[in-house]
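Q: fold the stuff below for me.
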Amino acid sequence: MVRHSVAIYVNRKSYILTAVAPQKLVIASRESRLAMWQAEHVRDRLAALYPDCVIEILGMTTRGDQILDRALSKVGGKGLFVKELEVAMADGAADLAVHSLKDVPMDLPDGFALAAVLEREDPRDAFVSNDYASLDTLPHGAVVGTSSLRRQALISARFPHLVIKPLRGNLDTRLRKLDEGEYAAIILAAAGLKRLGLPQRIRAYLEPEQSLPAAGQGAMAIEIPGNRAELAAWLAPLNHQATAQAVHAERTVSKAFGGSCQIPLAAFAVVDGDNMHLRAMVATPDGTRVAHTEITGEAKQGIALALKAAEALSAQDAEGILAVCKAQAQE
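A: Here you go, the predicted model:
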């Protein structure tokens, strides 16, 4: 029996856990090209840690992948992308699931936990177009595609002369719709394009000052059954402390306001050494009402900073803004 020791870092202190090295691990993943890239990345990282372990990927199609004719906010939200993967773990068909963190609901179902957050890729939004260099160059009435109410609100606030239309499907499907002329431009997460080796499709980056990222954007997370302590120990070396601190703060802000894709909400934290700078925003889908705040403090106090940010948004009538969002979502 081979035992493997891993170091876990909590609040800058190192703890050594010793666990029997895994013999086999099954990773549940959506079957889109980007999702499979992410699962393969985790597989390769684990294979380097545990060379004698057999690691397999279980590809699955989720309900979120199947419903492409309606906005995600209208058909059940982010949980549509993870439910089938959680069922596979609960049934013992898979040990862990790899997600884009921005697709993970703020409240996990009972019996599941996030075991690791990997180092973040580029968190920015990306402007993609075959004919135009940036949002500023789009003519009046140009159609911009996005699946995100957050992006819709931010673009509408700055460029009310543009037409925003829903854009669903995996990354390749979205690019194909652009290439077929359905949109003058589309807005995507830069991280996905970079991970798939498509940075050349990015015509311009939208800096956080222009388009504040969604909570968890650019980060990958590993979900496991909550009762698998040995699995948590095996995955601990993949956790990136600074990224984890940042995204947990972001998700705390989102959770304070319901954590739903029916809400145009952004939260973005940057950890620099011992410090964290957190920005958050909530808006109506048309961008006519926006509440925004930013706060700086100790990174280890990220959750407290997030709660202060939520209070600051509430002081700007965030609840009133959210009431408008919910009413529009029911129309």
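Q: C-alpha only now, for contacts and for neighbours.
A: OK.
Q: Glu180: how many residues sit nearby?
A: By the criterion of other CA atoms under 10 Å, Glu180 has 10 neighbours.
Q: now the one 10 residues further on
A: Taking other CA under 10 Å as the neighbour definition, Ala190 ends up with a count of 25.
Q: would you confirm that it contacts Val128?
A: No: with contact defined as CA atoms under 8 Å, Ala190 and Val128 do not form a contacting pair (9.7 Å).
Q: quickly list what's touching both of those two.
A: Counting by CA atoms under 8 Å, 6 or more residues apart in numbering, the shared contacts of Ala190 and Val128 are Ile202.
Q: which residues does stretch 271-284 contact?
A: 150, 153, 212, 242-243, 245-246, 249-250, 253, 263-270, 289-300, 302, 305-306, 309, 313, 318, 321-322, 324-325.
Q: Proceed likewise with the subsequent sequence, for comparison:
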Amino acid sequence: MRAGMRVGTASVRRRAQLLALEPTLSIEPMRGNIDTRLRKRGERGLDAIVLAACGLDRLNLGAEIGHRFDPDEMVPEAGQGALALQVRAGETHLVGAADHGETRRRVEAERACVAVIGGGCLAPIAAHHDGVRLTALVAAEDGSWIERRSGDDPGEVAAALMPFVSA
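A: Here you go, the predicted model:
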């Protein structure tokens, strides 16, 4: 990120982390589906927009991605990139064929951590499990501070962040 860039995002979590990386960014709220956001990027003359890469990849729009943030650089939302399957009652056998146990365990750890902290989609709280460790963060919406903690136990990681939640 370059100083003074105009960046669009709908996420307070992304906003906080972007401003922590580069405090001079001008963050502009942006809502809508992916096509709408890509169109608004041009219409508003934004330097960049921040979207979930997994969504762009699934729509074969990977060429639109100028930079993929590493989770150490920007911690994603709990469950980011994971898909859920909803089936009719009596057809739960379909779930077993689609379940990826390792992904489910990672997402469950991420969501458990965020649930203990008390965060939702409107809070600058994030969690990511890379298969080895869980990393979570809480941040000020303006990016003036960010606290990250990592560990094996979602409850312990969340407990370490709790003192910062009301800061």
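Q: mind checking the TM-score on these two?
A: In this superposition the chains share a TM-score of 0.93, using TM-score structural alignment, normalised by the length of the second structure; 167 aligned residues with a CA RMSD of 1.5 Å.
Q: aligned to Ala246 of the first structure, what sits in the second structure?
A: The alignment partner of Ala246 of the first structure in the second structure, by TM-score structural alignment, is Arg106.
Q: OK, contacts around its match?
A: Per CA under 8 Å, 6+ apart, neighbours of Arg106 of the second structure: 128-131.
Q: try it again at 10 Å.
A: 78-79, 82, 112, 127-134 (CA atoms under 10 Å, 6 or more residues apart in numbering).
Q: sec struct for Ile321 of the first structure, please.
A: Classification of Ile321 of the first structure by DSSP: H, G, I helix; E, B strand; the rest coil places it in helix.
Q: neighbours of it, just the number please.
A: So Ile321 of the first structure, with other CA under 10 Å, has 21 neighbours.
Q: which residues of the second structure fall in helices?
A: Using DSSP state H, the helices of the second structure run over 12-21, 34-43, 53-58, 93-98, 101-117, 154-165.
Q: which residue lies farthest from the center of the second structure?
A: Residue distances from the centre of the second structure (CA atoms, centre = their mean) peak at Gly90, which lies 33.3 Å from the mean C-alpha position.
Q: now do the SS call for Ala116 of the first structure.
A: Using three-state DSSP, the structure places Ala116 of the first structure in strand.
Q: ok, it - contacts?
A: Shown in contact with Ala116 of the first structure (CA under 10 Å, 6+ apart): 98, 220-224, 232-233, 235-241, 244.
Q: same check, this time on Ile34 of the second structure
A: Counted by CA under 10 Å, 6+ apart, Ile34 of the second structure has contacts 40, 51-52, 55-56, 59, 61.
Q: hang on, the earlier thing: could I have the buried ones of the contacts of Arg106 of the second structure as PyMOL selection syntax?
A: Selection of the buried residues among the contacts of Arg106 of the second structure in PyMOL, burial being defined by 16 or more other CA atoms under 10 Å:
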select buried, resi 78+79+112+127+128+129+134
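Q: residues contacting Gln86 of the second structure?
A: So Gln86 of the second structure contacts 92, 94-95 (CA under 10 Å, 6+ apart).
Q: and of those, the nearest to His67 of the second structure?
A: Val95 (34.0 Å; CA to CA).
Q: that closest one maps to what in the first structure?
A: Val95 of the second structure maps onto Leu235 in the first structure, by TM-score structural alignment.
Q: so how far is Pro29 of the second structure from the alignment partner in the second structure of Asp286 of the first structure?
A: Using TM-score structural alignment, the equivalent of Asp286 of the first structure in the second structure is Asp142. Distance, Asp142 of the second structure to Pro29 of the second structure, by CA to CA, to the nearest Å: 13 Å.
Q: joint contacts of these two?
A: Common neighbours of Asp142 of the second structure and Pro29 (CA under 10 Å, 6+ apart) are 12, 15.
Q: who has more neighbours, the two?
A: Asp142 (18 against 13).
Q: for that one, which non-adjacent residue is closest in space?
A: Spatial nearest neighbour of Asp142 of the second structure, excluding adjacent residues (CA to CA, 6 or more residues apart in numbering): Ala16 at 5.4 Å.
Q: surely that neighbour and Pro23 touch.
A: Yes: in this structure Ala16 of the second structure lies within contact range of Pro23 using CA atoms under 10 Å: 9.5 Å.
Q: who touches both of those two?
A: 142-144.
Q: show me which of the contacts of stretch 271-284 of the first structure are buried.
A: 150, 153, 212, 242-243, 245-246, 249-250, 253, 263-270, 289-294, 296, 299-300, 302, 305-306, 309, 313, 318, 321-322, 324-325.
Q: which stretch of the second structure lines up against stretch 210-219 of the first structure?
A: Alignment note (TM-score structural alignment): stretch 210-219 of the first structure is matched to residues 73-82 of the second structure.
Q: could the shared contacts of Ala16 and Pro23 of the second structure be laid out in JSON lines, adding distance to Val7 of the second structure?
A: JSON lines is the format used below for those (distance: CA to CA, whole Å):
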{"residue": "Asp142", "distance to Val7 of the second structure": "14"}
{"residue": "Gly143", "distance to Val7 of the second structure": "14"}
{"residue": "Ser144", "distance to Val7 of the second structure": "17"}
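Q: that's all I had, so thanks and see you.
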